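> here's a sequence, model it:
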Amino acid sequence: MAMSYRDNDVKFGNKTSLTLIGGNFIIQDLKISPGQDPENKNVVKQKKKIDADGKMTFPVGRHGTDIVANWWKEHISAQHSTFNHDPSDLNFAFIGKLTLVLDLGDGELETYVFPDIALGQGHSSKSNNWWFGGKSRNHIGDNKVTCEGKSAEHKLLVTFRRGGNSVDEIEIVEVKVVG
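Here you go, the predicted model:
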């Protein structure tokens, strides 16, 4: 079977009173199933844009392997992902710095940085599903993890959900300013 690149979209959905304006994800480490990115379209230090609709795209082939799943397990423990268990196969996985630009409600924009965020894509039933977590994230049940983001002025505790929703959506379900 010949490899073909696919546009693998993941969307950050927002279920809070804040407005997601956009952001980016800078790849700091990655693992892709052998032969699924022969043109090296995904590399360390690359910045992936998150548009105003919350969508980000990774061009890469889709072939699940335990090679990528094992890489994920070496970097992200089960309790640090929304699923609270280890994957058996993944198509690809990335660890990086997530930056989100949020409107705090009065037109005031603030940029928050979340270090060591992990994104991966596996396969469940008839669809490709995304994995979300991070090196020091905390699983809190119901397919959710909490992550602390920092801006120049504030710390924000954000609860993300991936699971029990669209297979390509990571929902921002709660935000709390903590400092």
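> CA atoms for contacts and neighbours, from now on please.
Will do.
> run through the helices of this protein in chain order.
Here the chain has its helices, by DSSP state H, at 66-75.
> where do the strands sit along it?
Taking DSSP state E, the strands of the chain run over residues 6-14, 19-32, 47-50, 55-60, 92-103, 109-124, 127-134, 138-141, 144-150, 155-161, 169-177.
> please give the structure of this sequence too, so both can be compared:
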Amino acid sequence: MNLSSKVVRELVSAAKKARLKAYCPYSRYPIGAAVLTDSGRIHTGANVENASYGLTMCGERVAVANAVTRGEKSLRAVCVVGRSPKPCGACRQVIIEFSSKDTWLFIVDLGGEGRRETVTKLRMLSMLPGAFDPLEAGLLPMNPQNLLKRRTRKGKDRRRKRS
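Next comes the predicted model:
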């Protein structure tokens, strides 16, 4: 699934605007995120810190939650913007829950201190190999999109039959 350069620019722009709304008085590390859903809509989020760091919400999870609360459950692309803004493990797992094997991740490092802005483009699944999979755990899939990860090119189900 390819994305047009116009859509990618819109996604990056939305994540940059979201970053401006981050609440990060403790780390001073603003992160903006935007997710593109299968319906073509873009939803955004920014990190929201708390004095009790464990309660901090990352921008990526806020963006996913915004999409889900609006009825969106399938992500085509995710964009994260900041300085060295690689998603943490928790964010990677949450994003994977709503991703397919074709979901793109754009990491936009704004640079700073003499560095230029860079954009890295990856498949989301490469960011979390061996992610927790509700199908493998024997749970009902919460999201039909998860089934896409399990299919071969010919559409056959690769899951092993249980005895």
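> how alike are these chains, TM-score-wise?
After superposition, the two chains reach a TM-score (TM-score structural alignment, normalised by the length of structure 2) of 0.30; 89 aligned residues with a Cα RMSD of 5.4 Å.
> coming back round to it: now render the strands of structure 1 as a markdown table, adding distance to His75 of structure 1 and mean neighbour count.
Converted to a markdown table, these look like this (distance: least, Cα to Cα, whole Å; neighbours: other Cα atoms under 10 Å):
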| stretch | distance to His75 of structure 1 | mean neighbour count |
| --- | --- | --- |
| strand 6-14 | 21 | 17 |
| strand 19-32 | 10 | 20 |
| strand 47-50 | 21 | 18 |
| strand 55-60 | 20 | 18 |
| strand 92-103 | 9 | 22 |
| strand 109-124 | 9 | 20 |
| strand 127-134 | 8 | 22 |
| strand 138-141 | 14 | 18 |
| strand 144-150 | 16 | 23 |
| strand 155-161 | 19 | 21 |
| strand 169-177 | 20 | 18 |
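> mind checking which of these is nearest Trp71 of structure 1?
Closest to Trp71 of structure 1 of the strands of structure 1, according to Cα to Cα: strand 19-32, at 6.9 Å.
> show me what that closest one is packed up against.
Here strand 19-32 of structure 1 touches strand 47-50, helix 66-75, strand 92-103, going by 3 or more Cα pairs under 8 Å, 6 or more residues apart in numbering; DSSP states H and E.
> and those as CSV, adding distance to Gln121 of structure 1?
Shown next, in CSV, are those (distance: least, Cα to Cα, whole Å):
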stretch, distance to Gln121 of structure 1
strand 47-50, 16
helix 66-75, 10
strand 92-103, 6
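> out of those, nearest to Pro115 of structure 1?
strand 92-103 (4.6 Å).
> just want the angle from the closest one to strand 127-134.
70 degrees (axes from the mean of the first three to the mean of the last three Cα atoms, to 10 degrees).
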